[in-house]
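> what follows is a predicted protein model with its sequence.
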Amino acid sequence: MTRHLSFHPCYCLYLLIVVLFSCRADDEVKLDPEVVSLLSSLEQEIVSLDNNPLVWGDDDLTFLDAVADKPIIGLGESTHGTAEFFNAKRRIFRYLVENHDYKVFAFEADFGESLFLEEAVQQGLKSQIRSLMSEKMHFWTWRTREVRNLLEWMSEYNVGKSEEDKVHYMGVDCQFNTYHPQLLNQYLQAADASFLELSGEVLSKVKADSEDRFEGYSSEDFTIYLGQIDALQDSMITHQDALIAATSEKEFELNLRLLRLTRQVSEVRYYRSIEDYSVNYRDKYMAENTAWMLDYFEGDKVVLWAHNAHIANDPNYGSGSIGHYLLQELPNDYSTVGFMFAQGSFTAVGFEGNQSTGLKEHTISEQPQEESLIEVFHNTNSSAFAVRMSDLQKYTEWNDFFNEGTRYLSIGSGFNDQPEDYYRSFHPSLYDQIIYFDNTTASQLF
């Protein structure tokens, strides 16, 4: 015989309360005492933010005012496919433009491709942005709704503005010679340069051999090849007055930089092909291109968009990151904001071993790695926040934590569904500030 038990409603309520408090107590016990101590001081220093950056008001972003005198601010990302990171950088750029006179958004994107988009941004041609992104951009990482919304806002902003008040979109990357030879050749032909035979031969060779990744080249062959680019540069400088007279000083400066890009790309591709990583040419030259913009745009301040690993002040990222090289050249003129997260979705190329499984949305639901910076951040009472590293270093417990060697989550454009493989060593000198989202969503590709 089956006996049916019944309970008084008050007893049921009492039982529920006991269960809830028991669970909460268990959760609290799970936190290491060191984490509890770190949280206590962290909560005093963070600036809490809404998890949706698009609703941030100017009052939410005043924590940036302390570094807004810097000519260059680097904004990072711990994945190349996170909507919140992209939307936050769009909102921050608008704040810096409207309140601190920043004018240039420099991307970890191809220099040549950016010139097509820059022209549309300058002319306020919002309707052309999507097609140009689809046709000209090399990387899926930027062909997203979030970046498109940024570029369309920049286009709208420029309508009716004077030339000196307009904002600019520029690339700093140096991995392809898809457009550089073609654009430079068009300029020299339009200027009726007296050395067109030389330029035609050199630029044709640059495009073909870059695409072939310098297959069959010896080190002597490559030295001769670079000498040919340098000879073309000498010709441009020798005939500088005539070229400027036929075009303009700005066009000359831009196309001289295009020639410099052909050399940068060649070095990046050649040394990668022979697996010589003694110098991090890519970051070294992205830093050079970023610093060049300060001169080209006559002192207009620059916001740099790139991965956390690039914008960080990291001398151990190869021979150095973009941030490390910038701080060597401009020690007082650069500030860094890293972006981090604990859980949620993002877009990345999947991997199983060394085999690509294609571009897709990934999700991290696991708890953060123990004793990591992300574990501490994950246990705050804020879904998103900003914090200065210098503020945390006021506390003994935080200095001890940093000195013991903590880690943080850093994912690029690929992911193998094993989050533990993507935790990297953290030091507070990497970033001046951190913006953290506890849970993220994937960027929207188109």
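Perfect, I can see it now.

> every contact and neighbour count from this point should use C-alpha atoms.
Noted.

> residues near Y271, how many?
Using other Cα atoms under 10 Å, the number of residues around Y271 comes to 18.

> one more: the one 5 residues further on?
Neighbours of D276 under the rule other Cα under 10 Å: 11.

> how much space separates I229 from E251?
Distance, I229 to E251, using Cα to Cα, to the nearest Å: 19 Å.

> check L188 too.
To E251, L188 is 10 Å away according to Cα to Cα.

> please apply the same query to L15.
For L15 relative to E251 (Cα to Cα), the value is 77 Å.

> between I229 and E251, who's got more neighbours?
I229 (21 against 14).

> which element follows the top strand by length along the chain toward the C-terminus?
Determined from DSSP state E, the single longest strand within the chain is strand 334-352. Sequence order places strand 355-364 as the next helix or strand after strand 334-352, per DSSP states H and E.

> second structure follows, compare the two:
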Amino acid sequence: MLSKEVLKACKLVSLLLVLVMVFSGCGGTEVERYLKKYAKPVDFEQGLDNKTFGNANDYRFFFAGEIHQQTMIYPAKKMMLQYLHENQGVNYLLMEEGMGAGLLIDHYIQTGDEEILNFALECKKGLHTDAEPERDLWQWLYEYNSQQPEDKKIHAIGIDAEFNINAMIKGISLLVEQPDKVSKEWKMLFEEPMGDEKQSFAKVVSLLLPLEKHEKELRDIFGENYEIVVRIAGYLTSFVSYIQNGGSGQLGDELYSFRDEHSLENIRFLLNTLPEDAKFFAQFGAGHTYQTLVNDFSTGTENFHRLGARLNEGRFPLKGQVCSILYMVENKSGVTKKNEPLGYYDWFDNRVFQDYFEQATFIPLDMEGSPFTQEIEGMVPNEEGAALTDYFQKILILPNSEEAPEIQCEKFRDDLAGIEYSSVRALEVCIDKHLNEPSHEDNAQHLSEMNCLYVPPVCLENTEKIDNIIVAPAWVQVSFEQNEFKYLFEHHFADENAYQLAQYYYKQEKNNPTILEAENTPVYSYDGGIDERWYVWMQDEQCFVLRRLKNGSGMAEKDLLLCSAQKLMLNTERSNIKSTS
């Protein structure tokens, strides 16, 4: 048996061990204990709750930071907006685009006007918002908004630079209150919404500036919307001055600073215009949202500070009321097969959150007693005294993200009574999502029956050659380039009129006709249109036309290689149902 002295010694050692564990932080470091308590997994369908979001009472401006064109920022935006709207009284969504362009999105989420949405999306091509999930986001918001009472509806407002002048002009056209007072010059501008951007910019500047010269006319046309037109004109004035003073139009510190200052002034305008208790949610590129300077290649240098910092300093009305929420977007590594944060977050030691990299997780960093509200050695290298909450107050970890596909556009062609698509994918999206809309009524029946697209052999093998597609009530047209010529390939599904006309020209010896052969099929050829060569043939009892849009000698043999209709199968829900039924 152990002696009493040994037993006492064991008890003393045990007590000392307990005390050491208590005072050294049982269960890990202070940071680990905090994260264990507050880091919560996120289900995008179920959304956030107040407990998960944490401290919100002191905030009026919720500022989420994304990485553009990543798939996971879209479910995050839906979830965040719905939570803030239902739990924090946020009714205003501020967008990283111009006030004029933003009018298109707001019009859509109030009315469901798909033609306006399609126009807005087309104008986003090539911009930071060029991502197909944009379409689903705004359609979701329209549906969500339609279920809200009038005084609770969400309004979308652009506060940044005007990245697309055509979108801005179209937005201005929605502000007209007195159509009968619109001048001929304004009408011409509104009726050519997709004109050359440089020419459109020059025209709209001449119609708005100097503002004093045009004030009476603008007040007559736009009525109560005049002040919004003034804000848009203010942007044009600032931008013209910026460029004239040598400002750079390329992305960089100088342009970012111009944009953030312009956004700040638009927010000031909204604070003076909207109800005093108005709350806001904005989702911009992460670099705009930091409330303290980040000296990093992706966010700028020490030459300036970003919008998040400007909102929260000096005598600005929102000082102390800004909540920055960092979306830490992750891609799965092809090597480790594990999620890793993108390089945009290398300016701080993000490894502290690595236990949560594989699960969408929300972490409020600003709760009482948070270690993130004080300096943690090595957390922000080379920034003495910096706490992580000096930069942002919440973090949402978004694993399994990917680069989003580009916007698949469609637009209505009144001149052809048809719809034009920018790609095969755009056509597939339309077939799956738009056929019940009144705007698609004339073409809905044929679209609903389409399980394939007829194309020449070269486009079957290389679908990226397809420039656009037009679906009209009697025919479908595919545009492509080959042999340094522009071609139109048409499937005339409703009748054989084009074939009968080609036969008539041949018999009457009109338009330089000839008859050729492709794959044992007679092909009638003649000069059609202005400087065009047409080829017409029947295949499987269907009429097809190939049009070369510029005449060229010695091209018949090469053209005949294109005179064969191949089935390019469409990947749509409707075609998939047909193939399995």
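Received, thanks. Worth saying up front: this structure is predicted, and the values here are computed from it rather than measured.

> pull out the buried residues from the longest strand of the first structure.
Within strand 334-352 of the first structure, the residues that count as buried by 16 or more other Cα atoms under 10 Å are 334-351.

> was I right about E43 of the first structure contacting T380?
Yes - shown here, E43 of the first structure and T380 form a contact pair, counting by Cα atoms under 8 Å, at 6.9 Å.

> okay, strands next: where are they in the stretch 51-200 of the first structure?
Using DSSP state E, counting those that start in this stretch, the strands of the stretch 51-200 of the first structure run over 72-75, 102-110, 168-173.

> tell me which of those sits nearest to E135 of the first structure.
Across these, E135 of the first structure has its closest neighbour in strand 102-110 (13.1 Å, Cα to Cα).

> how far apart are the closest one and its match in the second structure?
Strand 102-110 of the first structure, aligned to the second structure and superposed, deviates on average by 1.6 Å (mean Cα distance after the TM-score superposition for the first structure).

> how close does the spatially most central residue of the first structure sit to T82 of the first structure?
The C-alpha lying nearest the average C-alpha coordinate of the first structure belongs to A306 (Cα atoms, centre = their mean; 1.5 Å). Counting by Cα to Cα, the separation of A306 of the first structure from T82 of the first structure is 13 Å.

> leaving out the residues flanking it, which one is nearest to S443 of the first structure?
Nearest residue to S443 of the first structure in three dimensions, chain neighbours excluded: A83, at 4.2 Å (Cα to Cα, 6 or more residues apart in numbering).

> count the residues that sit near the aligned partner of the one you found in the second structure.
The alignment partner of A83 of the first structure in the second structure, by TM-score structural alignment, is T71. Neighbourhood size, T71 of the second structure [other Cα under 10 Å]: 21.

> tell me the SS of V387 of the first structure?
Secondary structure, DSSP: H, G, I helix; E, B strand; the rest coil: V387 of the first structure is strand.

> contacts only, for it.
Taking Cα atoms under 8 Å, 6 or more residues apart in numbering as the criterion, V387 of the first structure is in contact with 45-47, 433-435.

> tell me which of these fall in strands.
Reading strands off those with DSSP E, I get 47, 433-435.

> same list, these, but as a markdown table with distance to F222 of the first structure and neighbour count please.
Compiled in a markdown table, those are given as follows (distance: Cα to Cα, whole Å; neighbours: other Cα atoms under 10 Å):
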| residue | distance to F222 of the first structure | neighbour count |
| --- | --- | --- |
| V47 | 52 | 17 |
| Q433 | 42 | 23 |
| I434 | 42 | 21 |
| I435 | 43 | 23 |
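
> other residues contacting stretch 199-213 of the second structure?
Contacts to stretch 199-213 of the second structure, defined as Cα under 8 Å, 6+ apart, come from residues 165-166, 169, 185-186, 189, 214, 230, 233, 236-237.

> now those residues: which count as buried?
165-166, 169, 186, 189, 230, 233, 236-237.

> ok, and the contacts of V387 of the first structure in the second structure?
Contacts conserved in the second structure for those, counting by both residues aligned by TM-score structural alignment, their matches' Cα atoms under 8 Å: 46-47, 433-435.

> now, among those, which is nearest to M137 of the first structure?
Nearest member of those to M137 of the first structure, counting by Cα to Cα, is I435, at 27.3 Å.

> looking at the second structure, name the residue matched to that closest one.
Checking TM-score structural alignment: I435 of the first structure goes with L396.

> hang on, that match packs against I325?
Yes - here L396 of the second structure reaches I325: they are 7.1 Å apart, a contact under Cα under 8 Å.

> distance of L104 of the second structure relative to G171 of the second structure?
Taken as Cα to Cα, the span from L104 of the second structure to G171 of the second structure is 5 Å.

> let me redo that: E557 of the second structure
For E557 of the second structure, the distance to G171 of the second structure equals 49 Å [Cα to Cα].

> ok, these two, which is more surrounded?
G171 (25 against 11).

> which residues touch F377 of the first structure?
Contacts of F377 of the first structure by Cα under 8 Å, 6+ apart are 39, 436, 438.

> whoops, L16 of the first structure was the one
With Cα under 8 Å, 6+ apart, L16 of the first structure has no contacts at all.
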